[in-house]
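Asker: I'd like to go over a predicted model; first the sequence, then the structure.
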Amino acid sequence: MHFLRITQEHPYLAQIRMWYEESFPLAERRTFGQLIQLLDCPDMNLCAILEQEQLVGFIIYWQWDTLLYVEHFAIDPQQRGLQFGQKAMQLLVTLDPAWLVLEVELPTDDISRRRIQFYERQGFSRNPFAYHQPPYRADGTGIPMELLSIPAIHDQERFSTFSKQIRENVYERFYPTASGYKPIG
């Protein structure tokens, strides 16, 4: 298995778009057009997940000095149960960030509980601090979620620092403007 970073138009984007839009409600993602505009951002990585050169999923992550933040991750629904998600997470860990962080929905139903259990089996820890996914639009509202990490975050100050870094560099930095959706900075 390997990740193929996509930085420009690519044939895989049509399938990734379908999974992206089916897997994540609009409040929890950008429009796909907005995502495409971010492909050349050096800290954003939109990667096709390939198993024996077959597209089996995608991952979007942001990488900074000590923090790697997973924004979106999905495996082809037809390929689930074949351990591709587990392999992808193992591959992500080999990037060796000091901190690996991702958001998950609160455990309110069987699907969200199973998702959290999946990440816990991959070595992620639930952190005991309140978290809201920032909105993808300037006029939106945050969504209560949990921030999972490798390793666990034990102090509020570090948790707040990471939350602020994610909010500023993934969300607020790219709010649409009246003249269009342009990355700032």
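Answerer: Structure received. Remember, predicted model here, so these are calculated numbers, not experimental data.
Asker: going forward, measure contacts and count neighbours with C-alpha atoms only.
Answerer: Will do.
Asker: please, which helix or strand holds the residue nearest to S23 when sequence neighbours are not counted?
Answerer: Spatially, and ignoring its direct neighbours in sequence, S23 is nearest to A74 (7.0 Å; Cα to Cα, 6 or more residues apart in numbering). Using DSSP states H and E, A74 sits within strand 67-75.
Asker: who are the packing partners of that strand?
Answerer: Judged by 3 or more Cα pairs under 8 Å, 6 or more residues apart in numbering; DSSP states H and E, strand 67-75 is in contact with helix 13-23, strand 54-63, helix 84-93, strand 99-105.
Asker: alright, now check it against this:
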Amino acid sequence: MNSTNLYDAGDIRFADLRNKNSFDFRRLWILYNTAFPHDERRSLLEQELVMKDPRYHFAAILHRGTTVGLLAYWLLHEMFFIEHFAINPECRSAGIGGKVINQLQYYADRKIVLDVEPKNESVDTERRVHFYEKHGFRYSPKPVVLPSYRFAKPVASHLMTWSPNKVFHTQKQIVENIRRCVYHIPQ
């Protein structure tokens, strides 16, 4: 695999993919395009551009040497922002997603942030929120509007945060940091 390790401990490993022509990238690109709705993901051209930013990582999740999912994230000054996280359908319900989150938390030196749809939007969303809450994330009931992909109309979502030192920044600070660093929107 043409990559560098993010973390390597136990039976979960992360491999950062930077070459869009690699077999591993192409395989994960298929998962990315099937796991997320069209307006919640980048085009391949947009992905190529964002991969030039050293703060952005598109990583394969390996379980005992087999690629089982993807983790797209930003290492920002004060946070680890998970933009996309998906486990291959045939590997779901095996506890792998929980192992991934546990490992990220074990090595975290900053808060971990992600956004989700409103809790009551669907059974899948409720399940997703419960999964993160079970792993110590806090759901913010106050909605935020982050920029959308592909010129789609922005929709409200909710932040979920986990902090290794239990110090939580305000939602406004988190959103401003994501807008500035991820979407390049000045304050």
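Answerer: Yep, it's here. Computed from a predicted structure; not experimentally measured.
Asker: what does the superposition give as a TM-score?
Answerer: Aligned and superposed, the two chains score 0.84 in TM-score terms (TM-score structural alignment, normalised by the length of the first structure); 170 aligned residues with a Cα RMSD of 1.8 Å.
Asker: what does the residue nearest to S23 of the first structure correspond to in the second structure?
Answerer: In the second structure, the residue paired with A74 of the first structure is A86, using TM-score structural alignment.
Asker: gap between its match and D39 of the second structure?
Answerer: Distance of A86 of the second structure to D39 of the second structure, computed by Cα to Cα, to the nearest Å: 16 Å.
Asker: on that earlier part again, out of the helices and strands packed on strand 67-75 of the first structure, nearest to Y171 of the first structure?
Answerer: strand 54-63 (11.5 Å; Cα to Cα).
Asker: wait, isn't N88 of the second structure in contact with G69?
Answerer: Yes. If you go by Cα atoms under 8 Å, N88 of the second structure and G69 touch, sitting 5.3 Å apart.
Asker: can you work out which residues contact both of these two?
Answerer: Shared contacts of N88 of the second structure and G69, defined by Cα atoms under 8 Å, 6 or more residues apart in numbering, are found at L31.
Asker: look at those two and report which has more neighbours.
Answerer: G69 (25 against 16; other Cα atoms under 10 Å).
Asker: ok, the counterpart of M160 of the second structure in the first structure - how many residues close by?
Answerer: Matched by TM-score structural alignment, M160 of the second structure corresponds to L148 in the first structure. Residues near L148 of the first structure, counting by other Cα under 10 Å, number 22.
Asker: check the second structure and tell me which residue is nearest its centre.
Answerer: Taking Cα atoms, centre = their mean, the centroid of the second structure lies closest to I82, which sits 2.6 Å from it.
Asker: which one is that one nearest to, not counting chain neighbours?
Answerer: Closest to I82 of the second structure by Cα to Cα, 6+ apart is Y73, at 4.4 Å.
Asker: the one you found: neighbouring residues, count only.
Answerer: For Y73 of the second structure, the count of nearby residues is 21 (other Cα under 10 Å).
Asker: counterpart of it in the first structure?
Answerer: Using TM-score structural alignment, Y73 of the second structure pairs with Y61 in the first structure.
Asker: wait, doesn't that match sit right on H72?
Answerer: Yes. Counting by Cα under 8 Å, Y61 of the first structure touches H72, with 7.0 Å between them.
Asker: ok, now how distant is the equivalent of L100 of the first structure over in the second structure from Y132 of the second structure?
Answerer: Using TM-score structural alignment as the criterion, L100 of the first structure maps onto I112 of the second structure. Per Cα to Cα, I112 of the second structure is found 11 Å from Y132 of the second structure.
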